[in-house]
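Asker: sequence isn't available, so here's the structure alone:
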C-alpha cells in the first residue's frame, strides 16, 4: 500500500493528467479499471480567481473516480495558494502542482515546466500551497528545461523540503516535449534523492513497460498517460501482474472494447451535453480503434461523429466488418 500523505492507494498504476483528455468521464473509466489515483486536467490559478465557469467544470470530481486530485498551474505563490483554497470547494483528495507542462501557452508565460528554471520559486509555490490546504500536495516535474539544465533531482529535493507529499517525474526535458525515448535514469536518481513517494512517467504502454520502470528506477508508482489512451484496461492488467503471481490478463476482445467505448462516450455526453461530448468523443473513438481491422476508414468516420446515433451506426459497422474478417480467417 502506497501512501501520499493521508491518501492510501490501492495499486501502483495511476493516471497522468492530460489537458483535453483526462476529464471526469475518462477518469471514471480508468478508475473503474484499477487506476489507483487520477488527476484533473490542469486548471489555471489566475482563471480560478475570476470564478470562470469552464474552470469550475474542469474541477468537477465524482465519487466513482476517487482518490482524485486537482492540478493547478501558475507562477505566483500567493495566487496559487488562493487558487488551491478555492479548489477545495470541489473536495479534491489532493492538490497537484504542474511544473512540467511544455506547451508554449503555459511554459511561455512562466508556468508549467518554465518554473524549473527558477528552483527557489518552485519551493515557494509548494510551501504556499501546502500551508493553504488541508490535503496532500503533489508536484509534477520534468527532467529539466533543456539538456543544459537537467535539474529534476534539485527541484525534487526543494519541493520535498517545502512540504510536497509526492512527486511525479516525466523523463524528458521541456525541449524534448514527447518525442525521444524517456530517460528513466533521471527517475531513479530522483527516487534515490528523496523520501517521499515518486511516480515515474514516460513511455509506459504495456504491462512489461510498467514492470521494467518499477524495477529499473525503484519508483513507487507508475504514472500512465498516452499508454492509457483508448486502453483503460492497462491499469487492470498491471494490477493483476503485480498482485496475482505475475498473471497476464489478455487484451479485451472486440465486444468488450466497443462496450467500454460506448459507455465512456455516454458519460462524456452526460457531463458535457451531446453536442460538445461528441466533439470530444471523436479523438477517443480513434484511440479505441487502434489496431483494429479497417481502423483507418473507421477513424475517418469517427472524425465526423455528431450524435450517439452516429456512434451506434459506427459500432455496428465495426463489429460487422471484424466479424466477417474472423469468419474468413477460420
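Answerer: Received it, and whenever you're ready, just let me know what you need. Bear in mind that the values here come from a model prediction, so they are computed numbers and not experimental data.

Asker: C-alpha only now, for contacts and for neighbours.
Answerer: Will do.

Asker: give the full set of residues in contact with residue 194.
Answerer: The contact partners of residue 194, by C-alpha atoms under 8 Å, 6 or more residues apart in numbering, come to 156-157, 160.

Asker: equivalent analysis for residue 255, please.
Answerer: residue 319.

Asker: re the thing from before, from the contacts of residue 194, which land in helices?
Answerer: Cross-referencing the contacts of residue 194 against helices under DSSP state H gives 156-157, 160.

Asker: let's have these in CSV, adding distance to residue 236.
Answerer: Shown next, in CSV, are the ones in helices among the contacts of residue 194 (distance: C-alpha to C-alpha, whole Å):
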residue, distance to residue 236
156, 29
157, 32
160, 30
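
Asker: reformat these as a markdown table; add neighbour count.
Answerer: Below are the ones in helices among the contacts of residue 194 laid out as a markdown table (neighbours: other C-alpha atoms under 10 Å):
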| residue | neighbour count |
| --- | --- |
| 156 | 28 |
| 157 | 19 |
| 160 | 21 |
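
Asker: between the residues you listed, which is nearest residue 124?
Answerer: residue 160 (11.5 Å; C-alpha to C-alpha).

Asker: return the distance of that closest one relative to residue 153.
Answerer: Between residue 160 and residue 153 the computed distance is 11 Å (C-alpha to C-alpha, to the nearest Å).

Asker: quick revisit: ok, the ones in helices among the contacts of residue 194 vs residue 137, which is closest?
Answerer: The closest of the ones in helices among the contacts of residue 194, once distances to residue 137 are taken by C-alpha to C-alpha, is residue 160, at 10.1 Å.

Asker: for the closest one, give its distance to residue 324.
Answerer: 57 Å.

Asker: ok, residue 156 next?
Answerer: 54 Å.

Asker: what's the helix with the most length in the chain packed up against?
Answerer: Ranked by residue count and defined by DSSP H, the top helix of the chain is helix 308-329. Applying 3 or more C-alpha pairs under 8 Å, 6 or more residues apart in numbering; DSSP states H and E, one finds that helix 308-329 contacts helix 254-272, helix 295-302.

Asker: the inter-axis angle of the first one versus helix 308-329?
Answerer: Put plainly, it is helix 254-272. Using axes from the mean of the first three to the mean of the last three C-alpha atoms, to 10 degrees, the inter-axis angle of helix 254-272 relative to helix 308-329 is 170 degrees.

Asker: what residues of helix 254-272 count as buried?
Answerer: By 16 or more other C-alpha atoms under 10 Å, the buried positions in helix 254-272 come out as 257-258, 260-262, 264-269, 271-272.

Asker: ok, second structure coming up, stack it against the first:
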C-alpha cells in the first residue's frame, strides 16, 4: 500500500499531473471518473495568492468527489511561499505540492519552478519552511536537474525527505530538455536504490500506453506513475493502464458515443464552473484531442472552436455522432 502521510493510495497509484491551462476542475472530473487515484490543481503562483489575484484564487477550487486532491504552488521567495502555503491549506486539500519542475521561461528564469534546481540549498530551505508552516502532507514535483551537468536528483530526493516531504514526483527530463527528447527513467532507479530513502517515488514522462506503463513499472521500481500529456483528450488512459496491469489485456477503446458523452460532460462542467463565455473558450483546446485520428474532422473542429454558445457546441457534437456513426476507433 502506497501512503502519503495517512493517505492510502493503493498498491500502485496513477496520478494526474498538474498541467497549466489543462488540469482544472472540469478536466479533473473526467479523469477521476476514469481511474485517476490522485490529482493536483494547476500550479498556482504564490505571489498571485498573496495579492488575491482572481485567476490564482479560482485555481484553489476543489470538490469533494475529487479527493484525494493536492494543491500545487510555485514561487521563488521563501516568505511568499510560506504565506501561499497557508492560504492553500485553508482551501482544504489533502496534500500541498511544491512545483520545482516547470521549465517555461517566465517561471524558471525567475528562479521558480525548475529554476530552483540551480540552487539546491535554497530549494531545501524553502521546502523546510513550507513543511513547518502547514499541517497537511507536503509533496514535491521536480525534474532531474537544470541540464545534464547538474543532475543531483538522488541527493535532492534525500535532502527533501530529510526536511519533511512525504512523496516526490520526478519528471525524468532536465529543464534544458523541456518536453523534447526521451525521458531518462534510469535516474529514478538510482533514487529508489538509495537505502536512506523511504518516501514514495512517482515517475513522470513519456507514459502514453498501457504497455509502456507496465514495462516501466517493472523496469524502474517506482511506487506509482504521474501521467500528463497522454491524458489530454484521453482520460480513459488511467483505467486502461490499470486493466492492463491486472489482465495483460487491453480494454476496448472508447467508441464515438463515449467520446461525445465525455466531451459534453467536460463542456458542461466547464460552463457551470467558469460561465458560458469563458467555459466555452477554455474548452477549445480539448476538442482535437477527444477526436484525434478521425478522418476529415477539420471542418467540425473549426466550427467547434468558433462556436460561442453551449447549445451550438452540443449541436455540432450531435452532428459528429450522426456523420461518423459507423466509425470505429
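Answerer: Received the coordinates, thanks. Since the model is a prediction, treat every value here as computed from it, not as a measurement.

Asker: sorry, back to before: the helices and strands packed on helix 308-329 of the first structure into a markdown table, with extra columns for distance to residue 11 of the first structure?
Answerer: Formatted as a markdown table, these follow (distance: least, C-alpha to C-alpha, whole Å):
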| stretch | distance to residue 11 of the first structure |
| --- | --- |
| helix 254-272 | 21 |
| helix 295-302 | 33 |
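
Asker: what sits against residue 40 of the second structure?
Answerer: Contacts of residue 40 of the second structure by C-alpha under 8 Å, 6+ apart are 16-18, 23, 69-72, 97.

Asker: in which helix or strand does it reside?
Answerer: Per DSSP states H and E, residue 40 of the second structure falls inside strand 38-45.

Asker: just the contacts of residue 194 of the first structure now: which is nearest residue 319 of the first structure?
Answerer: Residue 319 of the first structure has its nearest neighbour among those in residue 156, at 48.2 Å by C-alpha to C-alpha.

Asker: and the closest one? What does it align with in the second structure?
Answerer: Aligned counterpart of residue 156 of the first structure in the second structure: residue 157 (TM-score structural alignment).

Asker: can you show me the strands along the first structure?
Answerer: For the first structure, the strands defined by DSSP state E occupy 2-4, 7-9, 13-15, 38-39, 43-44, 68-73, 94-99, 137-144, 166-173, 198-201, 221-224.

Asker: in JSON lines: the ones you listed, plus distance to residue 314 of the first structure.
Answerer: Below are the strands of the first structure laid out as JSON lines (distance: least, C-alpha to C-alpha, whole Å):
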{"stretch": "strand 2-4", "distance to residue 314 of the first structure": "42"}
{"stretch": "strand 7-9", "distance to residue 314 of the first structure": "38"}
{"stretch": "strand 13-15", "distance to residue 314 of the first structure": "28"}
{"stretch": "strand 38-39", "distance to residue 314 of the first structure": "30"}
{"stretch": "strand 43-44", "distance to residue 314 of the first structure": "34"}
{"stretch": "strand 68-73", "distance to residue 314 of the first structure": "33"}
{"stretch": "strand 94-99", "distance to residue 314 of the first structure": "37"}
{"stretch": "strand 137-144", "distance to residue 314 of the first structure": "38"}
{"stretch": "strand 166-173", "distance to residue 314 of the first structure": "36"}
{"stretch": "strand 198-201", "distance to residue 314 of the first structure": "34"}
{"stretch": "strand 221-224", "distance to residue 314 of the first structure": "28"}
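
Asker: so which of these gets nearest residue 243 of the first structure?
Answerer: Evaluated over these, closeness to residue 243 of the first structure peaks at strand 13-15, with 11.9 Å, by C-alpha to C-alpha.

Asker: for the closest one, name the packing helices and strands.
Answerer: Where contact means 3+ C-alpha pairs under 8 Å, 6+ apart, strand 13-15 of the first structure is packed against strand 38-39, strand 221-224, helix 233-243.

Asker: tell me how far the last one is from the chain's mean position?
Answerer: This means helix 233-243 of the first structure. On the basis of C-alpha atoms, centre = their mean, to the nearest Å, helix 233-243 of the first structure sits 17 Å off its chain's mean C-alpha point.

Asker: in it, which residues are buried?
Answerer: Across helix 233-243 of the first structure, burial judged by 16+ other C-alpha under 10 Å covers 233-242.

Asker: off-centre distance for the strand holding residue 40 of the second structure?
Answerer: Per C-alpha atoms, centre = their mean, the centroid offset for strand 38-45 of the second structure relative to its chain is 7 Å.

Asker: so that strand matches what in the first structure?
Answerer: Against the first structure, strand 38-45 of the second structure falls on residues 37-44 (TM-score structural alignment).

Asker: ends of the matching stretch, how far apart?
Answerer: Length of stretch 37-44 of the first structure, first residue to last, C-alpha to C-alpha: 21 Å.

Asker: now do the contacts for residue 165 of the first structure.
Answerer: Residue 165 of the first structure touches 4-5, 136-138, 196-197, counting by C-alpha under 8 Å, 6+ apart.

Asker: map it onto the second structure.
Answerer: In the second structure, the residue matched to residue 165 of the first structure (TM-score structural alignment) is residue 166.

Asker: shouldn't residue 97 of the first structure be in contact with residue 72?
Answerer: Yes. At 5.2 Å, residue 97 of the first structure counts as touching residue 72 under the criterion of C-alpha atoms under 8 Å.

Asker: contacting residues around stretch 302-322 of the second structure?
Answerer: Residues outside stretch 302-322 of the second structure that contact it (C-alpha under 8 Å, 6+ apart): 256-257, 260, 264, 271, 276-277, 280-281, 284, 287, 300.

Asker: residue 226 of the second structure: which of those residues is nearest?
Answerer: Set against residue 226 of the second structure, the nearest of the contacts of stretch 302-322 of the second structure by C-alpha to C-alpha is residue 287 (22.9 Å).

Asker: in the first structure, what residue corresponds to residue 294 of the second structure?
Answerer: In the first structure, the residue paired with residue 294 of the second structure according to TM-score structural alignment is residue 292.
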